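Visitor: Need coordinates for the following:
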Amino acid sequence: MPVQVVQVSPRVLKDSLPKSLREVGLQSLQLGRDYAEAYFQGTVVIFSQLTTLGNGTPFFKIVLQESENSSSTTTTINTLVFGKLAEDCAELIQQGDIVVVAGFGLAESVSGDSRHCCHLEASDEAGSTLYICPRSSSSQKASEIVAMHVAPKYSYTPLNELKGDTVVNLYGAVKFFKPPYVCKGTDYCSVVTIVDQSNTKLTCTLFHADRDTLPQIYRNGDIVRFHRLKILMLQMEKKLAVREFGGQMQGITSAGFAALTFDGTIGAPVIPRTSSKVFTFTDEDKKTVEDLRVWVESNLSNSAPAAKLFDIQPPMFFQLTCQVVGKAKVDGSSYLLKVWDGTKCPFPSWKVFVQEDDLEGDGNLIHQLRNLTVDILLYDNHVQLAKSLKVGSIIRLYSLHVKIYNSEEKPDVSYLQFHLHGGTGYGRGFTVLSESHTDAVELKAFLDTVDLTSNEHSEPSFPEFDTTYIPLGSRVDRFQQLSVTVLTDHQHLDVTALSTIINSRHPQQYRVRAKLRRFEPVKLHQSVKLHCPQCNCLQEVPDWPEVDLIIQETSASCSDPKLQSISFCESVVWDTENQGQRHVATHFVKHAEQTQKPENSLILLEGGMVKEMLKLSKRFKGIIPVRSTEGSLVLLDLSAPFFWQGNTQYYGCKHCSKPKTVSNLSFIAALKNPPWDPTTIAQALGIVLLQYVFLMKFILDDGTGSLDVYLMDCQNFFQIPASEVLTSNIFQEIMERIMQKLCPMGKNLDQLPWLECFIKSYYVKDETEEKLCYRIFDTAIAEDV
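Guide: Take a look at the predicted model:
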């Protein structure tokens, strides 16, 4: 097992380790040595959240403090854990645990902190093993250690006794919550505000890659139990954070976070809702839940009104518990749900037109229930979750908006519309109730009693509404003017007119709805630039003749034409044909003393030109152009690409990079499966990697004013990588088609499609003045554009 939990006291921990391992301390660590049969022991003082690197590898960072060597001036060291080993560690490690890292690698640290100048690296591929001695064990005598199957004893902290920078276990009643929603990246997020008998409030922002791991909250008043919740102290000067979270304390998920949720109703079964199959729950826990239920009954009200379809009074926002009988995609930013709750809406309601083949569900049942169902449109961030819904599910929608729509063409015709708007403001969202939940059981039982025959033969009172044929005008709602863009975050912001933004001189964020009057550059491939994430400089992507010239000039400055001897490479020299005796040295990086297959191997190319690198990069995993100096190989001038992989070339920032010799790649080559990706190589060689970005200027117009807005984005807006546009005709055609859809030629302003996007204003200084600029963020092209 790569991760092993050792339930012994620290004094006998060493006796539990394999006898073949030798201990090393901080003072004896040296670069270049083999630590495959060695171990380092330390106490966990800091650990990060589990993250994912650019190549998809899980990553976890631990700071270990040397347990016994107190004479050293440096007592802590960074430990970087990769792969499955990182995932396992993140679930087990807590602050104060004693950790033994065996079979590690050692590399020079680039963090710039006050810790050891090197860092430890551990991964399954390197054959590393981590032994974890929990802090609960460290306070026990060896004779007191009990069997693993005995439930551990947890202590719970009242909300009024929380302290910053601690990891705690706690109970609370839900006062407000946002159902899990997709945030940036691949994680889900849920915001929960809890209170307890101390009348102290705590807002928790919870993240996890698995939606089911987040607390399964169905209503205000539910009881939650959180294990391993990290408490942060917010700074008062961060006004936005204080306004968002309502106080100084904030809870966030930490490694090993786990949640149980209970119905907050007195007398309901005390059955926890959780996706975990292993958890502890004692009689004392049951009493805590029941005590909180009694307190909730008299101290916490459910502020969100729940309603049945038959008693709604528009306009209103309400909770609706219902069953899904059909669903369909409408466009890239909206999704249709056909639902019923067994009662009949007292007003005519809209019916969204979709093609019959696009509608999921039992067609006969949908037709049979046509007078009992209502159509709900969900927007933006709710679309992805709606796609995963199963027809027949019992769901609860929060902050569902119902309003009356009056037709401009037929003033005497009015009907209801149901919207779940984008964003998570006011707890907006929906959740799927478990089959065993009381409300789900009661609703299903009620639906079974509904007489469908009488409703099936009654005359339909609902007008058919076709979203594709409503004329665009100044007063129609968003569902009638579908946007060609999708908002990926911050949907709680309200739309601001461009005239208001133009007259505001304070940098801030806005949500706008406008049309793209024109854009620059017209030649779209010219929009691709190189951007440094550290110094924010922008530069043009060199063309091939320019790159060839840089390589020629750099190679001509070589001081040592002899073939270098590199311990982790096999090297050969070959002469070019018809090019005046130009010598090219190829250094094949070995792994485990053997050369890998070409498609998995890296080569260092000395004296090669562009055409040779393009040819070789199609066959090998990657190419690094180098030149010889006295005793070592170094990179070329960073004006040229430092790494070639497939059709993509990677550049480094000349201002921020501190290039190292190629010998620093040796520790990567020593790994079982070397990750020859641009990020790993750049870190090893001291390179700050430049990003390919789209840089464009959009001239937006919403009828109240016109505004120049910049787009600088890697791939999120267009949903295509900027690096590929330069070399792929397919991606160039896709981008041209997108821009033709956003800003079709020969159309007047009224005929242009709507763009809904976020922009932020900021000041840019030059030598004479400050200029207010605007930039698009957290916006993407809709799927069907």
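
Visitor: drop to CA atoms for contacts and neighbour counts, all remaining ones
Guide: OK.

Visitor: Tell me how far D165 lies from K201.
Guide: Counting by Cα to Cα, to the nearest Å, the gap from D165 to K201 is 17 Å.

Visitor: more crowded one of these two?
Guide: Taking neighbours as other Cα atoms under 10 Å, D165 and K201 compare with K201 leading, 21 against 12.

Visitor: Give me the neighbour count for the closest residue to that one other than its chain neighbours.
Guide: Spatially, and ignoring its direct neighbours in sequence, K201 is nearest to V195 (4.7 Å; Cα to Cα, 6 or more residues apart in numbering). V195 is flanked by 24 other residues according to other Cα under 10 Å.

Visitor: so what's V195 up against?
Guide: L159, G172, A173, V174, K175, K201, L202 (Cα atoms under 8 Å, 6 or more residues apart in numbering).

Visitor: Turn these into a markdown table, including secondary structure and distance to Q732.
Guide: Converted to a markdown table, the contacts of V195 look like this (DSSP: H, G, I helix; E, B strand; the rest coil; distance: Cα to Cα, whole Å):
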| residue | secondary structure | distance to Q732 |
| --- | --- | --- |
| L159 | helix | 55 |
| G172 | strand | 53 |
| A173 | strand | 53 |
| V174 | strand | 50 |
| K175 | strand | 50 |
| K201 | strand | 52 |
| L202 | strand | 49 |
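
Visitor: one more to put side by side:
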Amino acid sequence: MPLQMLKGSARVQKNSLPSDLQKVDFEHLQLGSDYASKYLQGTVVISHPLTRLGNGTSFFKVVLQESENSYSRTGTINILVFGKLAEDCDSVVHQGDIMMVTGFSLAKSTSEDDRHCCQLEVSEEAGSTIYICTRSSRATTSSETVAVPVAPKYTYTPLNHLKAGTVVNLYGAVKFFKPPYVCKGTDYCSVITIVDQSNAKLICSLFNSNRNALPEIYKNGDIVRFHRIKVREFNGQLQGITSCGFAALTFDGTIGAPMVPRTSSKLFTFTDEDKRTVEDLRLWVASNLLNTAPAAKLSDIQPPVFFELTCQLVGKAKVDGSSYLLKVWDGTKCPFPSWKLLVKEDDLEGDSILIRHLKNLTVDIVVYDNHVQLARSLKVGSFIRMYNLHAKPQSPEGRSDISYMQFHLHSGTGYGRGITVLPESHTDVKELKAFLDSVDMTDSECSERTSSPELEHTYIPLGSCLERCQQLSVTVLTDHQHFDETALGTIMNSRIPQPYRIRAKLTRFEPKKLHQSVKLHCPQCNLMQEVPDGAELDSIMREASATRSDSDLLSTSFCESVVWGTENQEQRRIAVHFVKHDELLQEPEVSLILIEGGTLKEILKLSKKFKGIIPVRSAEDELTLLDLSAPFFWQGNLQYYGCKHCSYPKAVSSLSSLAAREDPSWEPTAISQALGVVPLQHVFVMKFTLDDGTGTLDVYLMDCKKFFQIPASEVLINNLFQEKMERIMNKLCPPGKNFGELPWLECFIKSYYVRDGSEEQLCYQIFDTMIAEDI
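Guide: Purely as a prediction, here's the structure:
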């Protein structure tokens, strides 16, 4: 039977399983392995309600936790049950039951959670069997017992006992942190330094595609509990990084604060022993760890200063693609006249009546670059905390007799710079809300009527000042924002290769025909070559197809092959090899074909129907790739080329391993690896002439997609991308404009030497810079 109920001791339960089955641990599960003679065992910690899929199939989801190694990095795993077996499980499976599963298939997890990276899929049709040792309140006889699971026992490692290469559980107090920010990929990153009573410290770099899955830390001194964090050695120092199954709890580090953990996980354990550990750490923090980031009220500001501000957001507005305006208040009044950014009323989000009412108590804060995405997502009315906020005095242009206060959250994450949204249950929020409710608005309004209009607020229209906060850049810096700006004149006098942050104007660029900027580049040997145009590509393919032999058709075990004759006077014959999966041909839109003897026109015609095409030729007793002057792979209108110097092409039979996969995707990366080809990248290669008034510098741009936010491979085949690129360059370097009318570009450039024969030339290249969103 596909579902069996077991009773008795653990030994009796195990003997109820077929004798040839062997238990497999969670951490040893790997995609592609054979588990026909294995079984998996764990405790049911979550059982979801029975549902039906779109096709009517019954579906039941269970989360299992490994009983013996509950603290390991593989922790818990999702079990997906389908069909009648799902209906049977729904009526008998409950939290706390012991479940053993056989005849399962293993797939990559589709859930965005902190569980095992694989999931089990079971059904009666697949021959699966589920054994349940039920947790029951029914009386049992002396000869039979029911297994009752207990909360897993976790072991925690002191920070001074950590070793590289281990996965551990630990507690610590936060000494420094950076709020989650978008790193270079799609993940969010949070950097946290923790300490404990051993006076050791650990710097943790935590990554997750879900921002909410990272630890919710609001201030230094918070207490964290990390489960399944990997320890490695980096630059001679131990470092903690996320591993499979990583999970975190965070607690307020203040003595007497509620013992309520902050976490996005719906399943966690927290025992009396954990409570004692947090209390002990709170006591230690109170006497050993000082909050070094000064928190201040607006009324306490003494510029210039970097400080931490807890406040309520009452309005926000987009300034441009690289900066955003936040109007905030904390119930106190800044003692200095404040700078107000002049924006259109229609662009300001928030209650306009309330904003006018609080005009005398709000301050305008401009956030830049990497903080814009989070600022845009903030809800008006929410309570936020800003870290490393900069307050500085500034005099209006031409006026030295008065000054006003500016507030900026600069680029980057240096010194923990960032923004965090505080929940309304947070102690600091409760205190702030109570204080805001007590503010006497009548006194505020009277103060506003009696104060000097000239000194109270200074409204600054965009573009009225040469500082970055007023004259905005058409580019965005994506990293290293802590770098100071360097004048081009200074860079030109330096012969030492190094990175710089610059602010300049684009006065000239090459090539003028923008499609000519797309080249092919090898990331290994730095080979650079032109992309063949249609005529060249046709000539290459015709030359290759002319080598097609009319001898016996070569085929492979994983292909089904046919020969077609052409309908024109050439009387050519084309061999087409259809790659099979599970001995069956796939639908054209998801299938791969190998073509022998095809011309450019014929391949382009077939590429509209099939997922991918690989041009091949017969060589002795096997099929091989064409010369790498031709593309090794076609997908739609895109051609993929390989590097002649770095590639070591293999026979086409190497694709058999891909064809045997459960779900062959036929993507360029997998195909190039299987065939031993190092793919060339489509890149933009341009020369910019930049001028900042102190000097003129030729700087090269070599970028695949990041700078223009356009894939270089698509520009040659997509007219919309070509038009977008032309619009961008007309904005960066508008024709017919004088120097004063050109926009500013803020860029990172790096200098490097290039050897030309016996001489070395110093060159410059743009990096970690992209075009602003709204350009």
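
Visitor: one step back: against T288 of the first structure, how distant is the residue nearest to K201 of the first structure?
Guide: To T288 of the first structure, V195 of the first structure is 14 Å away according to Cα to Cα.

Visitor: And for S632 of the first structure?
Guide: Separation of S632 of the first structure from T288 of the first structure (Cα to Cα): 67 Å.

Visitor: Repeat that for P721 of the first structure.
Guide: As judged by Cα to Cα, P721 of the first structure and T288 of the first structure stand 52 Å apart.

Visitor: How about the residue in the first structure that sits furthest from its center?
Guide: When each C-alpha in the first structure is compared with the mean C-alpha position (Cα atoms, centre = their mean), G580 comes out farthest, at 53.0 Å.

Visitor: aligned partner of that residue in the second structure?
Guide: Matched by TM-score structural alignment, G580 of the first structure corresponds to E570 in the second structure.

Visitor: again, but for K618 of the first structure
Guide: Aligning on TM-score structural alignment places K618 of the first structure opposite K608 in the second structure.

Visitor: Isn't its match up against G636?
Guide: Yes. Using Cα atoms under 8 Å, K608 of the second structure is in contact with G636, at 5.9 Å.

Visitor: So what does E485 of the second structure match up with in the first structure?
Guide: Under TM-score structural alignment, E485 of the second structure pairs with V495 in the first structure.

Visitor: measure that match to I759 of the first structure for me?
Guide: In terms of Cα to Cα, V495 of the first structure sits 11 Å off from I759 of the first structure.

Visitor: What of T554 of the first structure?
Guide: The spacing between T554 of the first structure and I759 of the first structure, counted by Cα to Cα, is 43 Å.

Visitor: With T586 of the first structure instead?
Guide: 49 Å.

Visitor: what's the answer for S190 of the first structure, then?
Guide: From S190 of the first structure across to I759 of the first structure, the span is 24 Å (Cα to Cα).

Visitor: Looking at these two now, which is surrounded by more residues?
Guide: Per other Cα under 10 Å, whichever of S190 of the first structure and I759 has more neighbours is S190, with 23 against 20.

Visitor: so who does that one touch?
Guide: Contacts of S190 of the first structure (Cα under 8 Å, 6+ apart): F177, K178, P179, P180, Y181, T205, L206, F207, L214.

Visitor: Correct me if wrong: the first one contacts T203.
Guide: What that stands for is F177 of the first structure. No. Checked against Cα under 8 Å, the pair F177 of the first structure and T203 is beyond contact range at 9.1 Å.

Visitor: Mind listing the shared neighbours of these two?
Guide: V191, V192, T193.

Visitor: Tell me the residue in the second structure aligned with L378 of the first structure.
Guide: So, by TM-score structural alignment, L378 of the first structure is matched to V367.

Visitor: does its match really touch L325, like I thought?
Guide: Yes. V367 of the second structure lies in contact with L325 (Cα under 8 Å); the separation is 6.5 Å.

Visitor: Which stretches in the stretch 601-750 of the second structure count as helices?
Guide: Under the criterion DSSP state H, counting those that start in this stretch, the stretch 601-750 of the second structure contains helices at 656-659, 668-675, 712-715, 719-732.

Visitor: can you check the stretch 351-500 of the second structure too?
Guide: Going by DSSP H, counting those that start in this stretch, the stretch 351-500 of the second structure shows helices at 352-357, 372-377, 427-438, 441-450, 453-456, 488-492.

Visitor: closest one to V146 of the second structure among these?
Guide: Distances from V146 of the second structure to each of the helices of the stretch 351-500 of the second structure were compared using Cα to Cα; the minimum, 44.8 Å, belongs to helix 427-438.

Visitor: Can you list the residue ranges for strands in the stretch 151-300 of the second structure?
Guide: 166-177, 181-182, 188-195, 201-208, 223-234, 237-251 (DSSP state E, counting those that start in this stretch).

Visitor: Please identify which of the ones you listed is closest to L742 of the second structure.
Guide: Relative to L742 of the second structure, the nearest member of those by Cα to Cα is strand 181-182, separated by 30.6 Å.

Visitor: Nearest residue to the middle of the first structure?
Guide: With distances taken as Cα atoms, centre = their mean, the first structure has G185 as the residue nearest its mean C-alpha position (2.1 Å).

Visitor: measure that residue to K286 of the first structure for me?
Guide: G185 of the first structure is 37 Å from K286 of the first structure, by Cα to Cα.

Visitor: Brilliant, that's me finished.
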